[in-house]
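Colleague: give me a 3D structure for the following:
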Amino acid sequence: MPGIVGEGAAARRQASPSIKLSIKNLGVKFGSAIALNDVSLDVAEGEFVCILGASGCGKSTLFNVVSGLLTATSGKIVLDGQDVSDRPGQVGYMLQKDLMLPWRTVLGNITLGASLTRGATARDKAEAADLARRYGLGDFLNHYPHALSGGMRQRVAMMRTIAAGREMMLLDEPFGALDAQTRLGMQQWLLQLWRDLNRTILFVTHDVDEAIYLADRIVVMTPRPGRIAEILTVDLPRPRPLEVLTTDTFVGLKRQIMQHLYH
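Modeller: Okay, the predicted model is just below:
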């Protein structure tokens, strides 16, 4: 069943009509076990797409293939018109665990990618510091991870992913370990950041409310073998005030998704 095209999502696709990422007929097997079966998805430039499904449906496997960390059994990954299958480093990838290095400061963690690949320059550090100041980390640049809250650590991890300079970002349940209040604040923060920086985001979550609140479109996946059951367009305005969480559109989408997940 197709979703309803809303003003926010439609306007964004009209402004950025080109396809940023194309997942074509992707299949992944581990021995005789089929993790993904014929998954195809196009993501438009500047779009925010959430991948939603129960544990074991292949969401993280899909991300590992898109990021080039895992070789697919069949199909291919096309980014900006180029086949990037089995080519790591083409997208930004943030995991649920922040993976901060405890001996590096906030600034040092943000510039980690540059430090590991070519050596962080003064310009890298200045740009990272500016980014951190713009998004609420300016007072913490010289702090070490042990002094930060869970939400602040995730902000640093997000800044590190952005500083890597990739326009396509994969976010694998980045807020899953946070408490409900912190999580909602981080969702609002992420939407502001996404609007400002015009990145393209593919976001994995188990949380139905989170998917609806964040996404232009929601890809609902079936349990293993992972397939796309339905792609829903979220008909909610942007920017999204918290009031959208109680609208009929929000509740209707949630009901539709729950029917797939718990039928």
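Colleague: from here on, just use CA atoms for contacts and neighbour counts.
Modeller: Noted.
Colleague: those strands in this protein, which residues are they?
Modeller: Using DSSP state E, the strands of the chain run over residues 19-30, 33-44, 48-52, 74-79, 82-83, 92-94, 168-172, 200-205, 217-221, 228-233.
Colleague: okay, those in TSV with mean neighbour count and distance to residue 117 next?
Modeller: Output for the strands of the chain, formatted as TSV (neighbours: other C-alpha atoms under 10 Å; distance: least, C-alpha to C-alpha, whole Å):
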stretch	mean neighbour count	distance to residue 117
strand 19-30	19	24
strand 33-44	18	28
strand 48-52	26	28
strand 74-79	18	22
strand 82-83	12	23
strand 92-94	22	14
strand 168-172	23	19
strand 200-205	23	23
strand 217-221	24	34
strand 228-233	20	36
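Colleague: dump the ones you listed to TSV, plus distance to residue 142.
Modeller: Output for these, formatted as TSV (distance: least, C-alpha to C-alpha, whole Å):
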stretch	distance to residue 142
strand 19-30	36
strand 33-44	37
strand 48-52	32
strand 74-79	36
strand 82-83	39
strand 92-94	22
strand 168-172	26
strand 200-205	29
strand 217-221	38
strand 228-233	42
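Colleague: of the ones you listed, which is nearest residue 183?
Modeller: strand 200-205 (12.2 Å; C-alpha to C-alpha).
Colleague: which neighbouring elements make contact with that closest one?
Modeller: strand 48-52, strand 168-172 (3 or more C-alpha pairs under 8 Å, 6 or more residues apart in numbering; DSSP states H and E).
Colleague: I'd like the structure of this one too, to check against the first:
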Amino acid sequence: MPIFQAKNIAQSYEGQAVIDDISIQLEKNEIACLIGTSGVGKTTLFQILSGLHQPTMGHVLLDGHDITGQAGKVSYMLQKDMLLPYRTIEDNIALPLIIKGMSKKKARIKVNSYFDQFGLSGTQKKYPSQLSGGMRQRAALLRTYLFSNKVALLDEPFSALDALTKHEMHQWYLSIMQKIELATLFVSHDIDEAIYLSDKVYVMAGSPGRIVKEIPIIRALQDRDAFSLSPQFLMYKKQLLSYLQ
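Modeller: This is a model prediction of the structure:
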């Protein structure tokens, strides 16, 4: 059974359909990307998947249990890191645990056990303004993971980074995902990023927005950098562009 499913999701506002008949599923440790032009309804879909909004139709399932309209069951990370400037990195990351009722002392102990694994050693007592963009994203991803260690929804998590930092973060992200086995659905407007990171790509298009294609990414080359320069990578890129158009 997939760890996370959206079944026939539809949403209307004042009688106007925004998204319609959207079905998505994630396996354990799977990385999937959702791409689509601006205004197609990706944010609306993510708000429903995260439980922030109730859909007009359809259901969201986690481990086979219906969690439709229930916030706090899966993690949702927005495009900006949303780190609080007046809290240390340690306390920023501990925030989900404290909200769930854990004492600050216990929350700090728990989050500190992850700092080395997430490449954040030595940043515990620093503030967000003292960290680079890449390090801030690592902190935000760790906070997201601690909120829910099964499924994460990431809204353009790397879009604010420059090209070199983004590539470094991609490599780090893939490495850490192998260790923590977090099923992830992320939004991207970067087709190269979608192909490079994902096990499959969902293409969203139309009005109302629908999933028009699901494309599994099968890599003949294990080295992703080599794969990104291959004819196979270019074939996927052309295919995705054709569906977007």
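Colleague: after superposition, what is the TM-score?
Modeller: Remark: TM-score between the superposed chains equals 0.95 [TM-score structural alignment, normalised by the length of structure 2]; 245 aligned residues with a C-alpha RMSD of 1.5 Å.
Colleague: picking up where we left off before, adding distance to residue 96 of structure 1, write the helices and strands packed on strand 200-205 of structure 1 out as CSV.
Modeller: Output for these, formatted as CSV (distance: least, C-alpha to C-alpha, whole Å):
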stretch, distance to residue 96 of structure 1
strand 48-52, 14
strand 168-172, 6
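Colleague: out of those strands, which is closest to residue 99 of structure 1?
Modeller: strand 168-172 (13.0 Å).
Colleague: which residues touch the longest helix along structure 2?
Modeller: The single longest helix within structure 2, with elements called by DSSP state H, is helix 163-180. Helix 163-180 of structure 2 is contacted from outside by 29, 117-118, 134, 149, 158-159, 197, using C-alpha atoms under 8 Å, 6 or more residues apart in numbering.
Colleague: one more pass at 7 Å, please.
Modeller: 134, 158 (C-alpha atoms under 7 Å, 6 or more residues apart in numbering).
Colleague: again, but for stretch 236-244 of structure 2
Modeller: With C-alpha under 7 Å, 6+ apart, stretch 236-244 of structure 2 has contacts from 36, 191, 205.
Colleague: try stretch 127-134 of structure 1
Modeller: Applying C-alpha under 7 Å, 6+ apart, the set of residues contacting stretch 127-134 of structure 1 from outside is 107, 110-111, 138, 159, 163.
Colleague: which residues does the equivalent of residue 21 of structure 1 over in structure 2 contact?
Modeller: Under the alignment (TM-score structural alignment), residue 21 of structure 1 pairs with residue 4 of structure 2. Contact partners of residue 4 of structure 2, counting by C-alpha under 7 Å, 6+ apart, are 25-27, 61-63.
Colleague: can you check residue 228 of structure 2 too?
Modeller: residue 196.
Colleague: so what corresponds to it in structure 1?
Modeller: In structure 1, residue 228 of structure 2 lands on residue 245 (TM-score structural alignment).
Colleague: in helices only, show me the contacts of stretch 127-134 of structure 1.
Modeller: Mapping those onto helices (DSSP H) picks out 107, 110, 159, 163.
Colleague: ok, now which ones touch the closest residue to residue 93 of structure 1 other than its chain neighbours?
Modeller: Ranked by C-alpha to C-alpha, 6 or more residues apart in numbering and with sequence neighbours excluded, the top spatial neighbour of residue 93 of structure 1 is residue 170, at 4.7 Å. By C-alpha under 7 Å, 6+ apart, the contact set of residue 170 of structure 1 is 63, 92-94, 201-203.
Colleague: please redo it, this time with the cut-off set to 6 Å
Modeller: Contacts for residue 170 of structure 1 (C-alpha atoms under 6 Å, 6 or more residues apart in numbering) come out as 92-93, 202-203.
Colleague: mind checking how far the residue of structure 2 most remote from its centre is from residue 48 of structure 2?
Modeller: In structure 2, the residue that sits farthest from the middle, by C-alpha atoms, centre = their mean, is residue 15; the gap is 29.8 Å. Separation of residue 15 of structure 2 from residue 48 of structure 2 (C-alpha to C-alpha, to the nearest Å): 18 Å.
Colleague: same thing with residue 162 of structure 2?
Modeller: Distance of residue 162 of structure 2 to residue 48 of structure 2, computed by C-alpha to C-alpha: 30 Å.
Colleague: residue 85 of structure 2 now?
Modeller: Counting by C-alpha to C-alpha, the gap from residue 85 of structure 2 to residue 48 of structure 2 is 29 Å.
Colleague: just residue 176 of structure 2 next, same as before
Modeller: In terms of C-alpha to C-alpha, residue 176 of structure 2 sits 27 Å off from residue 48 of structure 2.
Colleague: between these two, which has more neighbouring residues?
Modeller: residue 48 (25 against 15; other C-alpha atoms under 10 Å).
Colleague: and that one? What does it align with in structure 1?
Modeller: So, by TM-score structural alignment, residue 48 of structure 2 is matched to residue 65.
Colleague: tell me the centre residue of structure 2?
Modeller: Nearest to structure 2 centroid, counting by C-alpha atoms, centre = their mean: residue 154, 2.4 Å.
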